[in-house]
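K.L.:
The following block contains a protein sequence and its predicted model.
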Amino acid sequence: MRVSTAITIAAGVAVADAFKNTSPFLLFSSSSLPSSVSPFSTNQLQSASDVLQSTSDFLAACPSLLYVIASQPQVAASDLAPRTSVPFLRRLIAHSSVKTKNLVSEVVGSDETLIAKQLLETIVAKCNAEIYDSEKFANGQWPTLENGKQVIIMTSFEALPAQKKQRERQLSDNDAALFKFVEQLHKESYTVIYTTSPVTSIIEESSPYDPVFQEAFHMDLKRDITGSTKTNSTRDPRPLFEKYNFFSPGLFMGLLTSFFLLSILGVGLKALTSLQVSYGAFDKEMGPAAHKKQ
């Protein structure tokens, strides 16, 4: 029983570690899948080598005239999962002109730069394609496509920050930029490849509040909080009776003196209470006057 539990836990840890080193890969094309190319795997967890091999086989058939390879580092599948995260990219994939898709949510060991470079080399070598300036294309200068000439357009985005709000904002901006870049491709046959790399830093849920206007009482409060934190961090972990000296020499001498004084007082009170006076001592006949008469 313990062995099976340990194996289950180890397997869970291995799967968790594997998913930490994964990132999505997206390919969508207006061209149909050539008959000479095997269909893309529907597995949502694939190795980078498998994705690269299947994509290279598709591109080696030279299915389109325009190829766009977009690189986005530091992306996890959870970044693209919400419907509100990349609405323009979803619209492009769902466009009626798209006939071929290869959407993998978890690619193990993906490197957006290496994959983009190898796919670029495949298109250039197999299709004799030329690289077109992405800046010209973004500004509306359409490449000249004559006699089946094929063109590759490369674009890349900056890595997403670790802070969640900033991460969502930048991903949304990149999504809008990619849509503006790709929406005009519907004029010709096209293939869009969206390569990513895994997240290497911990995604922060939220950042501490940092006010824009630093007033005096804000600074005082900040100092108080800092002092409190420092005090808590240096708290003495010793037990109560080791931390404090309850029986000091002065206290011991005071208790001892009080004990002797109380003992003396007790003896005195006991002596006073032991004195006995007879009732005859108060009789007139037995008193001092009676002795004088005699």
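P.N.:
Thanks, I have it. Numbering: from 1, shown residues only.

K.L.:
Please make it C-alpha for all contacts and neighbour counts, starting now.
P.N.:
Will do.

K.L.:
and the helix or strand hosting residue 267, which residues are buried?
P.N.:
Following DSSP states H and E, the helix or strand that holds residue 267 is helix 249-274. Within helix 249-274, no residue is scored as buried using 16 or more other C-alpha atoms under 10 Å.

K.L.:
Included below, for side-by-side comparison, is a second structure:
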Amino acid sequence: MKIYAAAILSSLASAVVAFENTVPCLMWSPKDYLTHVAGQQFVVENEAAVSTIWSSLSSDICDANVVAIIDQPGIHLNDLSRSDSFTAIKQYRKDAVTRTEVEYIADHVNVNNLANLIAQECEGSIVYGDHLSNGDNEAPTVAVLSLPNAEDTDALQQNDAKVDAFIQSVQEHATDNYAVIYTSSSAKKSPSHMRKRSVLQRRAPPAEKSRPIFAKYQLFSPAVFMTFAIAFIVIAIVSVGLTWLTGIQTPIRFEGKPKKN
């Protein structure tokens, strides 16, 4: 029983870490340039990220005038639902004819490889920033916008405004014949990684050695608390089920049929 509980706890902890170090990929278009990938695994490995995104584009993607790739480092899927700093992005996705997403990609997406793949497959060109030239091109232009890493709400709002201006530039160049890929070249780092500290985050100066350990260190993070909470629920359900199963007893003897007088 203890081994089974430890295995459950370890699996849950691994799942929390796996989802924490992921990035999303949101795609939308005013035309039918996107498709849903059937059988997609829940967390896409980093090595398969570019091919998975390419598979999410329809076979007609090379008919687009512009394929816009937006790189927002340090973004997680939860940020998009919890923050109000993505007004323009949410509105563009809402107004799009087709939209799809790869919710969890491990670690990061290689944006340069993705841009090169699309340009190679469609025999198009790559431009960086909003340097789009007017004119009719048979092959699509892959426009890459790299945003600065945003660590607070104000920075995210500024980046959202840059995305808005970038897509407006794309619309001026391609009207409604374009597709947008919004993803991240690096996963969001936890506070301990950003400060290059150990897993035990300091809460008190080193001189205060006499203080209790819980006053000097943060030993539990929200992810750890969530893991323990889920583990306790699962272990409780499994324990009750095993108790019921082991409590089942077969009768020692069976009563015979009553004799007729």
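P.N.:
In hand now; what should we look at? Please read these numbers as outputs of a predicted model, since none were measured by experiment.

K.L.:
residues in the second structure aligned with the helix holding residue 267 of the first structure?
P.N.:
Helix 249-274 of the first structure lines up with nothing in the second structure when matched by TM-score structural alignment.

K.L.:
Now do that helix: distance to the chain's middle.
P.N.:
On the basis of C-alpha atoms, centre = their mean, to the nearest Å, helix 249-274 of the first structure is displaced by 69 Å from the centre of the chain it belongs to.

K.L.:
Give me the packing partners of it, helices and strands only.
P.N.:
The helices and strands touching helix 249-274 of the first structure, judged by 3 or more C-alpha pairs under 8 Å, 6 or more residues apart in numbering; DSSP states H and E, number zero.

K.L.:
helix or strand right after it?
P.N.:
Where DSSP H and E defines the elements, the next helix or strand beyond helix 249-274 of the first structure is helix 288-293.

K.L.:
Spit out the contact partners of residue 152 of the first structure.
P.N.:
Applying C-alpha atoms under 8 Å, 6 or more residues apart in numbering to residue 152 of the first structure gives the contacts 66-69, 120, 129-132.

K.L.:
Doesn't it lie inside a helix?
P.N.:
No. According to DSSP: H, G, I helix; E, B strand; the rest coil, the state of residue 152 of the first structure is strand, so it is not within a helix.

K.L.:
Can you convert the contacts of residue 152 of the first structure into JSON lines and add a column each for secondary structure, distance to residue 82 of the first structure and neighbour count?
P.N.:
Below are the contacts of residue 152 of the first structure laid out as JSON lines (DSSP: H, G, I helix; E, B strand; the rest coil; distance: C-alpha to C-alpha, whole Å; neighbours: other C-alpha atoms under 10 Å):
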{"residue": "66", "secondary structure": "strand", "distance to residue 82 of the first structure": "29", "neighbour count": "25"}
{"residue": "67", "secondary structure": "strand", "distance to residue 82 of the first structure": "27", "neighbour count": "26"}
{"residue": "68", "secondary structure": "strand", "distance to residue 82 of the first structure": "24", "neighbour count": "23"}
{"residue": "69", "secondary structure": "strand", "distance to residue 82 of the first structure": "23", "neighbour count": "21"}
{"residue": "120", "secondary structure": "helix", "distance to residue 82 of the first structure": "30", "neighbour count": "22"}
{"residue": "129", "secondary structure": "coil", "distance to residue 82 of the first structure": "36", "neighbour count": "21"}
{"residue": "130", "secondary structure": "strand", "distance to residue 82 of the first structure": "36", "neighbour count": "15"}
{"residue": "131", "secondary structure": "strand", "distance to residue 82 of the first structure": "34", "neighbour count": "14"}
{"residue": "132", "secondary structure": "strand", "distance to residue 82 of the first structure": "33", "neighbour count": "19"}
